[in-house]
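Trainee: Let's see this in three dimensions:
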Amino acid sequence: MKGLIMDYPLTTNTILEYGNSVFHKKKIITYLPNGTRHEYSFGDMYKRCKQLANALTHKLGITKGDMVGTFAWNHGPHIELYYGISGIGAICHTINIRLSAQQTEYIINNSEDKVIFVDATLVPLLEKIAPLFETVECFVLLNAPKDFVTTLPNTLHYEDLLADQSEDFDWPVIDEKDACGMCYTSGTTGLPKGVLYSHRSTFLHATTIVAPNAGNASSRDTFLLIVPQFHVMAWGYPYMCLLSGSKMVLPSSNLKPETLIKILTEEKVTKANGVPSIWLGIYEAMKKNPPKEKLALEEYLVGGSALPMSLIENFEKDFGIKGIHAWGMTETSPLGTLCRLQPNHDNLSYKEKLKIRAKQGVAFPGVELRIITDDGNRAPHDGKTMGELQIKGAWTVSSYFKTNNHESFTKDGWFKTGDVSTIDEDGYMQITDRTKDLIKSGGEWISSVALESALVSHPKIKEAAVVAIPDKKWVERPLALLVFTTPQDKPSNEELISFLAKDFAKYQIPTDYVEIDEVPKTSVGKFDKKEIRRLYAAGKLTMAL
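Mentor: Predicted coordinates:
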C-alpha cells in the first residue's frame, strides 16, 4: 500500500520559487573581475532568471534536454544561469576553466553544448579552440563592455539578451529525475568523465547540507562562495543559500588572499568554503598583517584535499575561526561527509578533539559508506582497518555520461571512490590516501596523506607533498617535496627525520626531501601527484635540500 502524499516536484525551480517567496529581500553581492562591487536581491535575481528563461526559449532556441555551457567565474549572472537553464528543462553544464585546451575541447564536444556563456576575461581561452567545437551555435558574453572585441563567432552580450525579455514565465512541468546540471571530472587519470545531476539529487543534496550538522546555514548568515561555480556547482551552495536565506558573496576572479580578507571584512562574512590551499594563503596573510578588527567569520568549510591539523589549530588559536572538514567528489554532487564534534566528545582534550576534526567526518542522511579490504571483505568500524571507500546514496552517480564503463562500480551498485580510508566506531571516516598514491615499502603500507599533514605542521614548512619513488631494496620509498615558509631558514634532513620520528615508525619516514617553489596542483587545487611523478621520472627534481 502506497502512502497518500502529494507527488511534489523536487526540482531547482522549487528551490528558486521558495527563495524568492520567503527571502526575496536577501542580497547577492558580486566582486566583478574588474574589482567593482555589484549588489542585488534574490527577488531581482528571480526576475532575471525568468527573463533568461524567455531568452533561452525564444531567442536561442534552447529546448528540454539541450546542453548549455557556462565558462565563468562566481558571480550573480552565473547564479542566474544555474536556475534559468535548468528551469526550462535544459542542462546547465559548468565547464572547468582551468583544464587544458585539449580537455576543454573534448568536454564541449562530448557534452554537445549548444550555447556557451563565457566571461569576457576568459574569452581568450576559448578563442584558440572555438573552430574545433562541433555543436556550439553561439557564445553569450558575460561582464563584457559594449566595445569588446573577440574572434569568437556568433556572439551576443548577456545584458542585451535579457534586455527586452518579459519577467513573466511559466516554468514547465519537469520530472524530478530529469537532468539539471553536469560537471566533468578533472581528468587526472584519463579523459574527463561527465557526471549528470538530476533535479531530485540536487534538491536533496541542498536540503541536507543546510542542516546544523552539515553546512549549518540560516537567514542570519553571510556566505562567501570561494569554491568555483564550475567545480561541482560550487559544492551546492548556490542552492543551499536560497533555501536558507543566507546572503551570498561571490568573488569572481578576485582570489588573492589579501583581496579575500578585504571581502571577508567588508561584507561581514560569517561562513565560507574553499580548498585548503586557499585557507592556508589567507591564514599566512592574516598572520603577516593582522586585520584591524576581528572578522565576523565563524567557520570555513574545506574539501578537495585533507585539511592539515596544524592549520585547524593555528587558525582557531590565532583568530578564533573554526575549520570544518568535509569530503566529496564530482561523482557525489559533491558532499558526502562532514566533520562536526558530538556531545560524547565534549570531555576529550583539545588535542584529542583535533584528531577527530582532522577526519573527513560522518556520512549525511541519504548516504551510505563502507570500507572494502584487499581480500574483498567489509572492514569493521574500528578506525584502524584500511580499505577502499565505497559509497551509495541519493546524490551519488550511477554511471558516467556517454560511457558503458562500469569499472568504477561494484556489482551490487556501490561507487568505488579510489580513496583508501578507515571508519571509526562513531562513523567518522578518514581518508588515508588514494589507492594510486599509497606507498608500499618492504611490504608495509605508508600513507602519504599522514606524512603530508605531519610535515606541514612543522613551523618552517608551508606545503608538503609525498609520493612513492622506486627503491632497489624496499621496492618503494616515500619522497617528500617541500615548500618552505622562509627559504633562508630551512630545516636539515636530519631535523625533519627527527621531527617525524615522534609519530612515525622508522620505515615510514622519508629520507629524501626536495625543495620546490610550489607544489604542482590540479585544476581544482589538489596536489597533482601524477605531475610530480612525471617530474621525478624526467630527472627534474633535485634530491638534496
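Trainee: C-alpha only now, for contacts and for neighbours.
Mentor: OK.
Trainee: can you give me the strands in the stretch 1-150 of the chain?
Mentor: For the stretch 1-150 of the chain, the strands defined by DSSP state E, counting those that start in this stretch occupy 27-31, 37-41, 67-71, 91-94, 113-119, 138-142.
Trainee: Which elements pack onto the fifth one?
Mentor: Just to be clear, that refers to strand 113-119. Judged by 3 or more C-alpha pairs under 8 Å, 6 or more residues apart in numbering; DSSP states H and E, the packing partners of strand 113-119 are strand 67-71, strand 138-142.
Trainee: Taking strand 113-119 as reference, get the angle to the last one.
Mentor: Between strand 138-142 and strand 113-119, the angle formed by their directions is 20 degrees, by axes from the mean of the first three to the mean of the last three C-alpha atoms, to 10 degrees.
Trainee: what's strand 138-142 packed up against?
Mentor: Judged by 3+ C-alpha pairs under 8 Å, 6+ apart, strand 138-142 is in contact with strand 113-119, strand 155-157, helix 158-163.
Trainee: can you list contacts of the shortest one?
Mentor: To tie it back to what came earlier, the one meant is strand 155-157. With C-alpha atoms under 8 Å, 6 or more residues apart in numbering as the test, strand 155-157 has contacts from 138-142, 144, 146.
Trainee: That strand: how far from the chain's middle?
Mentor: Centroid separation for strand 155-157 versus its chain: 30 Å, with C-alpha atoms, centre = their mean, to the nearest Å.
Trainee: Could you also give me the structure for this next sequence, so I can compare it with the first?
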Amino acid sequence: MINSLTMDDYPLSLTAVVERAEQFYSGRDVVSRRPDGSIARSTLGACARRARRLADALAGLGVGDGDRVATLLWNQAEHLELYFAVPAMGAVVHTLNPRLHADELAFIVQDARDRVIVVDESLLEVFDGFRELHRFEHVIVVSHGGPVPDGMLDYETVIGGSEPMEWPVIDERRAGAMCYTSGTTGRPKGVVYSHRALVLHSLAAALPDALGVSAQDTLLPVVPMFHANAWGLPYAAALLGARLVLPGPNLDPVSVLDLISTEGVTMTAGVPTVWMAMLDALDAEPDRWDLGRLDRLIVGGAAVPRSLLEGYDRHGLTVVQAWGMTETAPLGTVSRLPVDLRESAAEDRYAFRARQGVAMPFVEIRARNEEDGFIEWDDAAMGELEVRGPWVAAGYHNGTGADSFTEDGWFRTGDIVRIDHRGSIRICDRSKDLVKSGGEWISSVDLENHLMAHPAVAEAAVIAVPDPRWGERPLAVLALRDGVTVDPEQLREHLAREFARWQIPERFEFVSTIPRTATGKFKKIALRDQFSA
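Mentor: A predicted model of the protein is given here:
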C-alpha cells in the first residue's frame, strides 16, 4: 500500500508570496502617483523589506494573531507594504473604501473590530467623519510632507524605529485579508479571505486564458486596492515579478492615459465606467498618447456593452471581460475568445466577447430558477448563478447573510444569467433589477448595452418602475454625449432592431450624469428613488 503522504505539505500562505518578491524580484518597479500628482518610485524588494519593519512596529503596538488592521489608503506603495506585512505577521489586513458614507464606515470598522488604522494624509477628513464612532487603539498616518495630527503616529517614523521581523509560519487556512460588500441590499457584509484562497487566486490569475499575468507585464490596477484586493493584481505581481504602477486617487481619463503611456503599461483593470470615459478621451485625441505596449484592458464589475469593445478595437486595444464579486476574491469567470471562433464573423466574435465568460479553473457554476430548478445550458433559460470554489466565500464575517448560501455549500450570487453550451455565462441582470412586465422578464442589462451603442448616448441605466396594468415597466435613464441631442422616438426605433415592442421602455429620462456607487457602478437604488413615482 502506498503512503498517501507522498508530497511535502507546504503551506500556501501569503508569506511565500512576499518572500518570493523579496528574493527573486527585488528590483522590479513599484511606481506610485501621489495625490498631488508627483511620482514616487520604489521596488517590490524595498516594499517587502519595509514590510518586515512595519510588521515589527505593528507587533510593538499590540497587533497579534488574527487582529484586524484597517487601511484607508489609495493605490500606493504603502498600501502594498500593508498587503505584505499584515497577513505575513499573522494578522488580517482590512481595506476600507473612502468613498463610503461615514455611517457605513463606522458600521464596518465596528463590525470588523479593527484595532489599528493606517490613513493617507489626504484622507484624514474622511477619517474624521467616523473616528469618534469607533475606538482605534492607534492611528498611523502616511504623510506627504505635512504634520501628523496630535495623538497619531507617523508611518515613516514607525517603520524607521523598528527591526525586520522574521516571518512566523502561518497556517494556510488562517485569515489574511478582509473586505466588505457594497451593501446595496442592506448592511455591508464582511468577506474574510484565507491565505490559501489568495495564493490559489494569484496562481489562477496568471494562467494565459485568465488574466495572463507574467514577469513581462507592467500592471496598472485602476480598480482600487480597497475593492476586492484590486482583483488580486498586487499579489499576482508580487508572485510573478510584474512591475506595478499604482495610480493614487487621480483616475480621470487623461491622468490614467498619461501613466499608461509614460510607464509602458501592458495591462490595466477597472470597471466599465472608467473605460467609457477613457474611450471618449482617446476618440477626441487619438494621437496624444503612445499606447503601443498596452496589450489588454481587463474590465469587470458590470456587463461590458458591445460599443465599448468596438470602440477600443478601433484604437487597436483589446478589452477582456471578467466577472466576479467580493465574495469570489474576486475572479469567477473570464471571457477569452475560443479557438474555433477566432476566424469566425465579427458578429459572432463580438457576441461571445460581450459575455462574462467561462468559469476559472476550480470554480464551479450552476444556475436555477423557482419554476424549473437547475437550468439547461442552452443560452435560453435564465436562473440565478450559484458558484463554489477554493477562493469563494463559505460564509460572512460574524455569521450574517446565511441566506446567501445554499444548504449544500454554494454561494448565491444574485446575478441572473443564461449559460451557453460552452459554459459561458451571460449576465441578464441582478435579481433585484430584473423587470417583470405582464408576467414576462425583461433584462435591464441588455437594454442598457444596446442603448449605449447609440452614438448620442454616453451612459444608460434601466430600472423597473411600477405600472398599474403590467405590474412593472422598464424606464431608461440616459446621459448624452456633449453637444448632441436625441428624442425618445429615435431611441425606440434604435431598440426596435433588437427588442420586441413590449420590451421597449415608454419612458426616457435625461440626466447630466448617472449616479454611481462607491465602487463606480451605476447606482440604481438612487434612480429608483428618484423616478419610481
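Trainee: Separate out the buried members of the contacts of strand 155-157 of the first structure.
Mentor: Among the contacts of strand 155-157 of the first structure, those classed as buried by 16 or more other C-alpha atoms under 10 Å are 138-142, 144.
Trainee: Same list, those, but as a markdown table with distance to L81 of the first structure please.
Mentor: As requested, these are exported to a markdown table (distance: C-alpha to C-alpha, whole Å):
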| residue | distance to L81 of the first structure |
| --- | --- |
| C138 | 16 |
| F139 | 14 |
| V140 | 11 |
| L141 | 13 |
| L142 | 11 |
| A144 | 16 |
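Trainee: which of the residues you listed lies closest to S457 of the first structure?
Mentor: Comparing those against S457 of the first structure with C-alpha to C-alpha places L142 closest, at 42.0 Å.
Trainee: what about the residue nearest to that closest one when sequence neighbours are not counted, distance to I371 of the first structure?
Mentor: Among residues not flanking L142 of the first structure along the chain, D119 sits closest, at 4.5 Å (C-alpha to C-alpha, 6 or more residues apart in numbering). For D119 of the first structure, the distance to I371 of the first structure equals 42 Å [C-alpha to C-alpha, to the nearest Å].
Trainee: what about these two, which has more around it?
Mentor: I371 (25 against 22; other C-alpha atoms under 10 Å).
Trainee: what residue of the second structure matches up with that one?
Mentor: With the correspondence set by TM-score structural alignment, I371 of the first structure lines up against A367 in the second structure.
Trainee: what about its match, which SS state?
Mentor: Assigned by DSSP: H, G, I helix; E, B strand; the rest coil, the conformation of A367 of the second structure is strand.
Trainee: Enumerate every residue touching the nearest residue to it once chain neighbours are set aside.
Mentor: Closest residue to A367 of the second structure apart from its sequence neighbours, by C-alpha to C-alpha, 6+ apart: L385 at 4.3 Å. Residues near L385 of the second structure by C-alpha under 8 Å, 6+ apart: 365-368, 412-417.
Trainee: all helices of the stretch 151-300 of the second structure, in order?
Mentor: 155-160, 195-205, 233-240, 253-263, 272-284 (DSSP state H, counting those that start in this stretch).
Trainee: now, of the ones you listed, which is deepest in the fold?
Mentor: Of all those, helix 233-240 has the most neighbours on average by mean count of other C-alpha atoms under 10 Å, namely a mean of 26.
Trainee: What range does that one cover in the first structure?
Mentor: Under TM-score structural alignment, the match for helix 233-240 of the second structure is residues 237-244.
Trainee: After superposing, tell me the mean distance of the matching stretch to the second structure.
Mentor: Superposed on the second structure, stretch 237-244 of the first structure shows a mean distance to its aligned partners of 0.9 Å (mean C-alpha distance after the TM-score superposition for the first structure).
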